[in-house]
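**Q** Below is the sequence, then the predicted model.
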Amino acid sequence: MSINKINETKVFGGLHQRFTHQSSATQCEMTFAIFLPPQAEQHPVPVLYWLSGLTCTDENFMQKAGAFRKAAELGIAIVAPDTSPRGDSVPDDSDKAYDFGLGAGFYLNATEAPWKAHYQMYSYVVDELPALIESQFPVTHKKAISGHSMGGHGALTIGLKNQDKYQSISAFSPITNPTECPWGIKAFSNYLGNEQAQWQEYDACKLLAKHGCQLPILVDQGDADGFLEEQLKPNHLIDVAAQQQLDFELRMQAGYDHSYFFISSFIDDHLAFHAKHL
């Protein structure tokens, strides 16, 4: 598969690079970023896949999270894809709203027109992107997954549905129960239509209740997050996890909000958590 390098910057002895490529899953050009730690010059390294939230691109985490120092120390590569398909042919929310369409792919495979032609982010993240990364870069087959908000939803649901593909799962401020919150209901109604069974296949609470999880999970949530009660509903996830025998930890962090200030405060913990399992 052909990839085109946009730029490259040295950081903490490693390299941050951005690439574009033509995606067969989303039927458009996609952008992703990768951080390769200095150890990658000597041998293949494991990978953490990071999924960002609403309105974000591949750039938000790489520029704001402050993850490179710890990732370089631990010898972990980080891959951050874009959050949705993009391009002139890719449909957007009719009102250009932030919570649907471009920048809001929700890491699912849409089944409804006109979205299904391009909004196949689940297949892109689970299958196409890792195959590309493993064929083009000095990485091993060991990988973990993490994300924030909509991306936390993506990390949880993708990890739960593909426990054979990942070593560990983490999330910041995830949308834990999208079938019961405004963001999720809007997205699922459009992308998936009215079939509730399909909705449940992209809901972390439903998946955890149905399948359990053999992988370790770490979730951080700020208690000053303005989206806490209406959109994120961490208590729903805690209730489900309490009914299962899981390697699961959800930490409520006093005074923290939904921003990258929160993520940057605890990203080292998440990288160390994944390193134990990678």
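**A** Thanks, I have it.
**Q** all contacts plus neighbour counts: C-alpha atoms, from now on.
**A** Will do.
**Q** Number of residues surrounding the residue lying closest to Asp58 once chain neighbours are set aside?
**A** Spatial nearest neighbour of Asp58, excluding adjacent residues (CA to CA, 6 or more residues apart in numbering): Asp82 at 4.5 Å. Neighbourhood size, Asp82 [other CA atoms under 10 Å]: 25.
**Q** Quick check: Asp82 touching Thr26?
**A** No. Asp82 is not in contact with Thr26 according to CA atoms under 8 Å; the separation is 11.5 Å.
**Q** and the closest residue in space to Lys186 that isn't next to it in sequence, how many neighbours?
**A** Leaving aside its chain neighbours, Lys186 sits nearest to Phe100 (7.5 Å; criterion: CA to CA, 6+ apart). By other CA under 10 Å, the residues close to Phe100 number 24.
**Q** what residues are up against Phe100?
**A** Listed by CA atoms under 8 Å, 6 or more residues apart in numbering, the contact set of Phe100 reads Asp92, Asp93, Lys186, Ala187.
**Q** how far away is it from Asp203?
**A** In this view, Phe100 and Asp203 are 17 Å apart by CA to CA, to the nearest Å.
**Q** Am I right that Pro174 is in a strand?
**A** No. Per DSSP: H, G, I helix; E, B strand; the rest coil, Pro174 lies outside any strand segment and is coil.
**Q** my read: it touches Thr157, true?
**A** No. Between Pro174 and Thr157 there is no contact under CA under 8 Å: 10.4 Å.
**Q** Between these two, point out the one with more neighbours.
**A** Neighbour totals were compared for Pro174 and Thr157, and Pro174 leads with 31 against 24 (other CA under 10 Å).
**Q** ok, the more buried one - contacts?
**A** Applying CA under 8 Å, 6+ apart, the residues contacting Pro174 are Gly147, His148, Ser149, Met150, Gly151, Gly152, His153, Val219, Gln221, Leu232, Pro234.
**Q** How many neighbouring residues does the first one have?
**A** Other residues lying near Gly147 total 27 when counted by other CA under 10 Å.
**Q** Included below, for side-by-side comparison, is a second structure:
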Amino acid sequence: MGRFETKDTVAVCGGKLLKLSHASEYTKTSMDVNVYLPPQYEASGAKKLPVLLYLSGLTCTPQNVSEKSFLPYFASKHGFALVFPDTSPRGAGINGEDESWDFGTGAGFYVDSIREPWKKNYNMYSYVLKELLPLVSEEFGQLDVLENCSITGHSMGGYGALMMYMRNPGRFKSCSAFAPIANPSVVPWGEKCFGNYLGEDKAEWYKYDPCHLVKAYAGNPQVADEKILIHVGTKDVFNYRDHQLRCENLVEAAKGTKLAGSIDLNVVDGYDHSYYFISSFVPEHVEFHLKYLTK
């Protein structure tokens, strides 16, 4: 299968979950990725299917979302494909990459590192946008991943979705996030990862921080009614106790910008940071993205 090695094929919801790996030019490691092909993929003929890209959170692999989110059910119901990248290089052999759960392995933070010893391997921003999605497009010709793709994610991946969407106006049809780290340059998770991957110059940090990117964001040229959908729970300890998420900061930062009044932040009572939370609001996020992917 081209540059992808198929490690497993799982039948689910009438479609196929492909567990793939490939050698990456950007991370210099083998990278895992899951791709879900709904049943419409085999019957779509000349019609290309839309794609939803999901970026996972700290410590996660492509397996967490594949098994726990219920996204394949909705992909089969509505006829779109799913792409689930990994969260970092693995096995790069860098001293210290496996010492903590919130930095290094499983915590690539979707940036291109500019500091030693990380910059050789930890280039998740370019990996996802410049390598993985073009490879998926090349391998799966019926997926419209380069022209009709939306983006979502959870926690670190929610931040990644917001950041990639704002840095690339028009590349994605729509954006949503589950409990995103919305203002990473002012919270411990972001300070740790940005400091190590990007150095001490805060100007480098701001290139990846949604609360700074929104100030210069020019708007999505593909849509007239642009919105961003966010959900976060009141019992999310990373939100109310540790203050790692700061979703309200993004709403405030958007005032006076192209996204003023367009960030739909839903603070939902009783929900935590887990996949119980994510799966509960997947239906709303799917319906949100379908409004853009089917236009």
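**A** The structure has been received and is ready for your questions. Predicted model only: the values in this text are computed from it and were never measured.
**Q** And the TM-score between these chains?
**A** The TM-score (TM-score structural alignment, normalised by the length of structure 1) is 0.96; 277 aligned residues with a CA RMSD of 1.3 Å.
**Q** Output the contacts of Pro174 of structure 1 in TSV, with secondary structure appended to each entry.
**A** As requested, those are arranged in TSV below (three-state DSSP):
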residue	secondary structure
Gly147	strand
His148	strand
Ser149	coil
Met150	helix
Gly151	helix
Gly152	helix
His153	helix
Val219	strand
Gln221	strand
Leu232	helix
Pro234	helix
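**Q** Could you give the separation of the strand or helix carrying Ile34 of structure 1 from the chain centroid?
**A** Here Ile34 of structure 1, judged by DSSP states H and E, is contained in strand 28-36. Per CA atoms, centre = their mean, to the nearest Å, the displacement of strand 28-36 of structure 1 from the mean C-alpha position of its chain is 13 Å.
**Q** Could you do stretch 149-162 of structure 2 as well?
**A** 3 Å.
**Q** start and end residues in structure 1 for that stretch, please.
**A** Aligned by TM-score structural alignment, stretch 149-162 of structure 2 corresponds to residues 143-156 of structure 1.
**Q** Can you list the neighbours in contact with the matching stretch?
**A** For stretch 143-156 of structure 1, using CA under 8 Å, 6+ apart, the contacting residues are 46-54, 83, 104, 106-108, 159, 165-176, 203-204, 232, 274, 278.
**Q** What are the buried residues along that stretch?
**A** 143-156 (16 or more other CA atoms under 10 Å).
**Q** other SSEs contacting the lengthiest helix in structure 2?
**A** Longest helix of structure 2, by residue count under DSSP state H: helix 275-293. In terms of contacts (3 or more CA pairs under 8 Å, 6 or more residues apart in numbering; DSSP states H and E), helix 275-293 of structure 2 is packed against helix 62-68, helix 71-78, strand 149-153, strand 175-178, strand 228-233.
**Q** In contact with the nearest residue to Ala254 of structure 1 once chain neighbours are set aside: list those residues for me.
**A** Using CA to CA, 6+ apart and skipping the chain neighbours, the partner closest in space to Ala254 of structure 1 is Asp223 (5.4 Å). Contact analysis of Asp223 of structure 1 by CA under 8 Å, 6+ apart lists Met252, Gln253, Ala254, Gly255, Tyr256, Asp257.
**Q** what's stretch 164-172 of structure 1 in contact with?
**A** Contacts for stretch 164-172 of structure 1 (CA under 8 Å, 6+ apart): 142-149, 151-153, 155-156, 159, 215-221, 263, 270, 274, 277-278.
**Q** To clarify, my last question referred to stretch 246-253 of structure 2.
**A** Residues contacting stretch 246-253 of structure 2 (CA under 8 Å, 6+ apart): 179-183, 210-212, 214-215, 239, 260-261, 263, 265.
**Q** For it, grab the matching residue range in structure 1.
**A** With TM-score structural alignment applied, stretch 246-253 of structure 2 matches the range 233-240 in structure 1.
**Q** What residues sit buried inside that stretch?
**A** By neighbour count on 16+ other CA under 10 Å, the buried set for stretch 233-240 of structure 1 is Lys233, Pro234, Leu237, Val240.
**Q** Repeat that for stretch 189-209 of structure 2.
**A** Quick answer for stretch 189-209 of structure 2 (16+ other CA under 10 Å): 189-199, 204-206, 208-209.
**Q** Where in structure 1 does it fall?
**A** Going by TM-score structural alignment: stretch 189-209 of structure 2 matches residues 183-203.
**Q** Could you state which residue of structure 2 sits nearest its centroid?
**A** Leu55 (2.5 Å; CA atoms, centre = their mean).
**Q** Contact partners for it?
**A** So Leu55 of structure 2 contacts 84-87, 151-154, 156-158, 160-161 (CA under 8 Å, 6+ apart).
**Q** counterpart of it in structure 1?
**A** In structure 1, Leu55 of structure 2 lands on Leu51 (TM-score structural alignment).
**Q** Keep only those of the buried residues of stretch 233-240 of structure 1 that are in strands.
**A** Counting by DSSP state E, none of the members of the buried residues of stretch 233-240 of structure 1 fall within strands.
**Q** Show me which of these is closest to His16 of structure 1.
**A** Pro234 (32.7 Å; CA to CA).
**Q** The residue nearest to Ala254 of structure 1 pairs with which position in structure 2?
**A** By TM-score structural alignment, Asp223 of structure 1 lines up with Thr234.
**Q** Next one: that match from Val267 of structure 2, what distance?
**A** For Thr234 of structure 2 relative to Val267 of structure 2 (CA to CA), the value is 6 Å.
**Q** same thing with Trp101 of structure 2?
**A** 27 Å.
**Q** what do you get for Leu53 of structure 2?
**A** 23 Å.
**Q** higher neighbour count, those two?
**A** Higher neighbour count among Leu53 of structure 2 and Val267: Leu53, with 22 against 16, using other CA under 10 Å.
**Q** show me what contacts that one?
**A** By CA under 8 Å, 6+ apart, Leu53 of structure 2 lies in contact with Leu82, Val83, Phe84, Cys149, Ser150, Ile151, Thr152, Gly153.
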